[in-house]
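A.B. asks: predicted model and sequence follow; I will ask about them next.
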Amino acid sequence: MITHFAGLKLKTVSIQGVKQFYNGVLHFPITRESEVEIVFRPTPEFTLTFEEAYEPIAPVHLAFEVASSKFESAFRKLSEQISLLKWPNGEVVDRFDSGVNMYFKDGDGHLLEFIAHDDLREGVLAPSGTYGILYLREVGLPVEDPVAARLWMKELLGLSIARESEDFAFVIGGTAHAVVVSTKRKWIPITMYALVPSMEITYGVSDESYVDQIRSSLDRRLIIADDDEGLIFKMYGYRIRMKITSFPKDIAARLNLPNAP
């Protein structure tokens, strides 16, 4: 089964630019760096990679789960360094039924979010870094047909679906929430079009039998690679990697996530 987002690889127009932002502002540790690629480790279980490319960048939406007890501190520290995005009412922090969030952008225009849920059980995962990040919670996946895409993910990957409508749904495995949306939809809070980005998502999975199940169910024409680095396949224009990790299989239940089995 899928337990979490273990990695994400994005494009950038400037390695130095992302270094200044993700290391200089967000204080993400750097694990590897070259002239054309840089790898950050926001948490022990997740790596964020940027590859420099001479091409237009379609912005990605990412949401990092922050411990509720750390959110106010994260807000103060971040707002001292950069401008947070405003909602139509002029506020930069949004409080919803189960928590709170704030949005901001990096130099490539990627739409980033820090979100904290009041009902998330603390003490299960140790908060990482300056901002108390627990894990990458959300990755936006704009597609032309979100209903077909989420059903494909449910049937092939065994994921659950929440908050579904014609143009939006969370497709969930463990702590990983893929935000499957229509390319005609706009990202809040600044009504930014949900363009299709170039990226590779690595899902952390609990065991080889799950990977075998995916492998046997896939159309062979969708498989890109199958080696020690995991099974990589195409899914609605995205590169998806399945990699076995030691992340707890029951993490969703231990964190008291509503999608826990």
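C.D. replies: Now that the structure is in, tell me what you want to look at.

A.B. asks: going forward, measure contacts and count neighbours with C-alpha atoms only.
C.D. replies: Fine.

A.B. asks: and the strands in the stretch 151-261 of the chain, which stretches?
C.D. replies: Along the stretch 151-261 of the chain, the segments classed as strands by DSSP state E, counting those that start in this stretch run 160-162, 168-173, 176-182, 186-187, 192-193, 199-205, 223-227, 230-235, 238-244.

A.B. asks: now the fifth one: how far from the chain's centre is it?
C.D. replies: To tie it back to what came earlier, the one meant is strand 192-193. For strand 192-193, the distance from its own C-alpha centre to the chain's C-alpha centre is 18 Å (CA atoms, centre = their mean, to the nearest Å).

A.B. asks: which ones are touching Gly204?
C.D. replies: With contacts defined as CA atoms under 8 Å, 6 or more residues apart in numbering, the neighbours of Gly204 are Ile2, Thr3, His4, Phe5, Ala6, Met242, Lys243, Ile244, Thr245, Phe247.

A.B. asks: are any of the residues you listed buried, and which?
C.D. replies: Using 16 or more other CA atoms under 10 Å as the burial test, those include Ile2, Thr3, His4, Phe5, Ala6, Met242, Lys243, Ile244, Thr245 as buried.

A.B. asks: what about the third one, distance to Ala252?
C.D. replies: The one in question is His4. Between His4 and Ala252 the distance, using CA to CA, to the nearest Å, works out to 9 Å.

A.B. asks: below is an additional structure, to be compared with the one above:
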Amino acid sequence: MKIQQLTINTRNFAEMKQFYDEKLGLPVAEEQPDRVTIQAGGSQLILQKAAAPGEQSMYHIAFTIPTNQLGAAKKWAAQRGIRLFRDQDGDQFHFKNWNADALYFYDPDENLIEFIAHHSFDNAEDEDFTSSQLLRISEIGLPVDDVGAAVERIQTTLGLSMWSGDGRQFAAMGDAEGLLIVVDRDRPWFPDGRAPMVSGARIVIQGQATEKLLLQADQYDIQSQHK
């Protein structure tokens, strides 16, 4: 599964545009007064100005980077003044069951942003790390009231399988290339422990079916296009 396009709301529109365009170095594909489209490799991130001033939102978004570039990505982030999240063991997080390593940081809206290197991918890169090595958006977090019910609807309507998780508190739907991270809204996010927040999002995926699915009182609009 591939995440082709992700639209999120932002309460700091100008700061968010500047962060993704200038600090992360991702090109602007399209710009309007209340929305901007950022090109992130094979995916687009659309920042939509919040309808109401101060409207709260919080997202978890992951970008895939080459399998061998996590160390280089850390240095690149430091050079750009991006402060990585750290716990008592450091700022790099290993996922044994996923065969992956990741680092985390926050954008101006305090969204939890992740760079993840999947070691099952044959995508090693010898060149210096740049924004061009943000290969695509590979995860979007979807906090819900009932994980089991959401999983069933995603499986039935979109044809996506559960790649990882227990299906009750956590379910990663799709595959390593693209995942809908369905979590119980009372389950803290890893690794920073913050409570998830239901925040409206529109997700366009390339998957197994051509269907539309609305979840969590229509907060999540998922459009699937058959590959």
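C.D. replies: Looks like it arrived, so ask away. Keep in mind it's a predicted model, so treat the numbers as computed, not measured.

A.B. asks: just to revisit the earlier point, which of the contacts of Gly204 of the first structure does the second structure keep?
C.D. replies: Among the contacts of Gly204 of the first structure, the ones still in contact in the second structure (both residues aligned by TM-score structural alignment, their matches' CA atoms under 8 Å) are Thr3, His4, Phe5, Ala6, Met242, Lys243, Ile244.

A.B. asks: Gln16 of the first structure: neighbouring residues, count only.
C.D. replies: Applying the criterion other CA atoms under 10 Å, we find 14 residues in the vicinity of Gln16 of the first structure.

A.B. asks: quick one: map it onto the second structure.
C.D. replies: When the second structure is aligned by TM-score structural alignment, the residue opposite Gln16 of the first structure is Ala14.

A.B. asks: now swap in Glu35 of the first structure and tell me
C.D. replies: When the two structures are superposed using TM-score structural alignment, Glu35 of the first structure falls opposite Pro33 in the second structure.

A.B. asks: helices along the second structure, start to end?
C.D. replies: 13-18, 70-79, 147-153 (DSSP state H).

A.B. asks: can I get the ones you listed in JSON lines with distance to Met197 of the second structure?
C.D. replies: Listed next are the helices of the second structure as JSON lines, based on distance: least, CA to CA, whole Å:
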{"stretch": "helix 13-18", "distance to Met197 of the second structure": "19"}
{"stretch": "helix 70-79", "distance to Met197 of the second structure": "26"}
{"stretch": "helix 147-153", "distance to Met197 of the second structure": "14"}
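
A.B. asks: right, and those - which one's nearest Ser131 of the second structure?
C.D. replies: Nearest to Ser131 of the second structure among these is helix 70-79; the distance by CA to CA comes to 9.2 Å.

A.B. asks: packing partners of that closest one?
C.D. replies: In this structure, helix 70-79 of the second structure packs against strand 100-106, strand 112-118, with contacts taken as 3 or more CA pairs under 8 Å, 6 or more residues apart in numbering; DSSP states H and E.

A.B. asks: roughly how far does the residue positioned nearest the centre of the second structure sit from Leu45 of the second structure?
C.D. replies: For the second structure, the residue sitting closest to the mean C-alpha position, by CA atoms, centre = their mean, is Ile61 at 2.0 Å. Ile61 of the second structure is 10 Å from Leu45 of the second structure, where distance means CA to CA.

A.B. asks: one step back: the residue nearest to the centre of the second structure: what's it in contact with?
C.D. replies: Ile61 of the second structure makes contact with Asn111, Leu112, Ile113, Glu114, Ile137, Ser138, Glu139, Ile140, Gly141 under the criterion CA under 8 Å, 6+ apart.

A.B. asks: dump those residues to a markdown table, plus neighbour count and distance to Pro27 of the second structure.
C.D. replies: Formatted as a markdown table, the contacts of Ile61 of the second structure follow (neighbours: other CA atoms under 10 Å; distance: CA to CA, whole Å):
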| residue | neighbour count | distance to Pro27 of the second structure |
| --- | --- | --- |
| Asn111 | 15 | 20 |
| Leu112 | 21 | 21 |
| Ile113 | 20 | 18 |
| Glu114 | 22 | 19 |
| Ile137 | 28 | 14 |
| Ser138 | 27 | 18 |
| Glu139 | 27 | 20 |
| Ile140 | 22 | 20 |
| Gly141 | 23 | 24 |
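
A.B. asks: now render these as a markdown table, adding distance to Asn68 of the second structure.
C.D. replies: Listed next are those as a markdown table, based on distance: CA to CA, whole Å:
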| residue | distance to Asn68 of the second structure |
| --- | --- |
| Asn111 | 25 |
| Leu112 | 22 |
| Ile113 | 19 |
| Glu114 | 16 |
| Ile137 | 18 |
| Ser138 | 17 |
| Glu139 | 19 |
| Ile140 | 23 |
| Gly141 | 25 |
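
A.B. asks: of all the strands of the stretch 151-261 of the first structure, which one is nearest Arg76 of the first structure?
C.D. replies: Of the strands of the stretch 151-261 of the first structure, nearest to Arg76 of the first structure by CA to CA is strand 186-187, at 24.0 Å.

A.B. asks: what range in the second structure does that closest one sit on?
C.D. replies: Alignment of strand 186-187 of the first structure against the second structure: residues 188-189, by TM-score structural alignment.

A.B. asks: how far does the matching stretch sit from the chain's center?
C.D. replies: What separates the centre of stretch 188-189 of the second structure from the centre of its chain is 14 Å, taken as CA atoms, centre = their mean.

A.B. asks: for stretch 35-46 of the first structure, buried residues please.
C.D. replies: Neighbour counts over stretch 35-46 of the first structure (16+ other CA under 10 Å) mark Glu37, Ile38, Val39, Phe40, Arg41, Pro42, Thr43, Glu45, Phe46 as buried.

A.B. asks: need the distance between the two termini of it.
C.D. replies: When the end residues of stretch 35-46 of the first structure are compared by CA to CA, they are separated by 22 Å.

A.B. asks: likewise stretch 25-36 of the first structure?
C.D. replies: Stretch 25-36 of the first structure stretches 21 Å from its first residue to its last (CA to CA).
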